[in-house]
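A.B. asks: sequence-free structure coming up:
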């Protein structure tokens, strides 16, 4: 228990509190409740038990020195960067906005993040020394490796765990589960959409032949199904048509239980003053809009990463004004696939919501000529002629 004691001393816990916590896990005698009464007592090994009320807090305190050590290595980790141009006269300067991350952890579920294989080996080497020091065994067979955009000549495998088990990278189309969220290295969200579709169908098949009322169907949909789908779709943008198509079979089930024709308008069933079923589109947009507003105002890494991604989107779209406050008509003309934050912002703008940016000038680009987007939005522009190509060639 010495490492735990040192970890508690590191965060300046009082001596009495340290002794109290250590005594909870030291020299414990346990008995098991059986059908025939209590078993004979036996001594448990020293350590933090899973499932204990205090375990998540204690594990975080104990694990924090390793996470801090990894985060403090400047040359290790993935960097999210945008080079933001600014012009003053003839001198061109660029301001760099950067976020570095090398680890994401919840309790003992840890994701190491690196820009290349050498960095990953450095992280694993440091973590293995920590685990060995504290007599913690890591099962390499339960570890998974995801690789994005690796060179073809790089061996996509790594050694993990106490026994140096070889972990081979998953194929781009294969997904991994981390904290209930499914991730794959291949671009796109088709795997999430497929999983959502199967979950809704499974729920419908489970309830189809049950003798339940429409109120029970609405409750299962609103309380059970929506919460599960919201979590899976935290970082997935679905269009209105996708949401309606996926959720339609659940509404058909409700119509069946109410003995109403299938051709009845779905608005009857999702109206909160009538049946009150929450649609997937309504629930998802409410949750994602709220999350976006929290992120964009956050000063932590979630807010920093969101703003960097939006800055990159603004540069890619060629928008001179702040992407958060620009008029919706311009933003709706831009399409950037697989950019979740941009698509959420675009959808918010489509609903005529607006933002008051405190540092709006920091997002402004000094563009001396007409942007391509402004040119395309001119009322007299004919999309079928070649004038745009001619003008662009003159401005190069």
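C.D. replies: In hand now; what should we look at? Since this is a predicted model, take the numbers as computed values, not measurements. Residues are numbered from 1 along each chain as shown.
A.B. asks: only C-alpha atoms from now on, for both contacts and neighbour counts.
C.D. replies: Fine.
A.B. asks: show me where the stretch 101-250 of the chain has its helices.
C.D. replies: Ranges of helices in the stretch 101-250 of the chain, per DSSP state H, counting those that start in this stretch, are 117-133, 190-207, 214-219, 226-232, 240-258.
A.B. asks: check the stretch 251-396 of the chain too.
C.D. replies: According to DSSP H, counting those that start in this stretch, the helices that the stretch 251-396 of the chain contains are 267-270, 280-296, 301-317, 328-331, 340-350, 372-376, 387-395.
A.B. asks: nearest to residue 128, of those helices?
C.D. replies: Evaluated over the helices of the stretch 251-396 of the chain, closeness to residue 128 peaks at helix 301-317, with 26.4 Å, by Cα to Cα.
A.B. asks: and stretch 217-232, how far out from the chain's middle?
C.D. replies: From the chain centre to the centre of stretch 217-232 is a distance of 19 Å (Cα atoms, centre = their mean, to the nearest Å).
A.B. asks: ok, residue 138 - contacts?
C.D. replies: 131, 161, 162 (Cα atoms under 8 Å, 6 or more residues apart in numbering).
A.B. asks: okay, pairing it with this:
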């Protein structure tokens, strides 16, 4: 796919692509993203009018606002939403949206601690139960790893960091299997021994699959990726 111009300054080699997407949005789990508060407020006003015409109320108390790199004083960082004209002030706390967490400051330590808490919350009830090797492998592969990978999709962790986070899991697996601490971890990951998945391998496999699909498709996303790879 040759979409990169020979001379970027030659407008005759440029290509333009347009995409029209029809969207039906409801206020539940709806996010507004824009470069300024005025633009977001304008979008919210249009949505408020739509719901007003259909006699639908918006619960502004459940609305939250994040402002990244603000240029205005904190008191001026707010939006007005709903029929009652509720004022929603910006927050420095994390916001949970569709299972992921967002904040105005990307705190790496806080994100890693959350993953640790998820793993510990998963392991605590298992420590009190008698389960088989097959059960623990299934729970790790189909519940724990998809959960932590989904929560961590907004951050980048190295292979070593994932291995450190997974140490309590490996320790518990060895205890359940009656294995010594010196037992090689690679054997636990072997598909013909225990078959436990590794979160790092899971992430790499998903990203490679998605990337392969996109670069072999004929979509705007594919063209955008090819241009970025050529930069």
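C.D. replies: Nice, I can see it. On a predicted model such as this, the values are computed, not experimentally measured, just so you know.
A.B. asks: picking that back up, reformat the helices of the stretch 101-250 of structure 1 as JSON lines; add distance to residue 57 of structure 1 and mean neighbour count.
C.D. replies: Shown next, in JSON lines, are the helices of the stretch 101-250 of structure 1 (distance: least, Cα to Cα, whole Å; neighbours: other Cα atoms under 10 Å):
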{"stretch": "helix 117-133", "distance to residue 57 of structure 1": "19", "mean neighbour count": "15"}
{"stretch": "helix 190-207", "distance to residue 57 of structure 1": "32", "mean neighbour count": "16"}
{"stretch": "helix 214-219", "distance to residue 57 of structure 1": "34", "mean neighbour count": "17"}
{"stretch": "helix 226-232", "distance to residue 57 of structure 1": "23", "mean neighbour count": "16"}
{"stretch": "helix 240-258", "distance to residue 57 of structure 1": "38", "mean neighbour count": "17"}
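A.B. asks: nearest to residue 147 of structure 1, of the ones you listed?
C.D. replies: Closest approach to residue 147 of structure 1 among the helices of the stretch 101-250 of structure 1 is made by helix 117-133 (9.4 Å; Cα to Cα).
A.B. asks: quick one: that closest one aligns where in structure 2?
C.D. replies: Aligned by TM-score structural alignment, helix 117-133 of structure 1 falls on residues 37-53 of structure 2.
A.B. asks: ok, and what's touching that stretch?
C.D. replies: Contacts of stretch 37-53 of structure 2 (Cα under 8 Å, 6+ apart): 32, 33, 34, 57, 58, 77, 78, 79, 80, 81, 82, 83.
A.B. asks: return the members of these classed as buried.
C.D. replies: 58, 77, 78, 79, 81, 82 (16 or more other Cα atoms under 10 Å).
A.B. asks: which residues does the fourth one contact?
C.D. replies: Contact analysis of residue 79 of structure 2 by Cα under 8 Å, 6+ apart lists 37, 41, 65, 87, 88, 89.
A.B. asks: mind checking how far it is from residue 97 of structure 2?
C.D. replies: 18 Å (Cα to Cα, to the nearest Å).
A.B. asks: again with residue 87 of structure 2
C.D. replies: 20 Å.
A.B. asks: so these two - more neighbours on which side?
C.D. replies: residue 87 (14 against 11; other Cα atoms under 10 Å).
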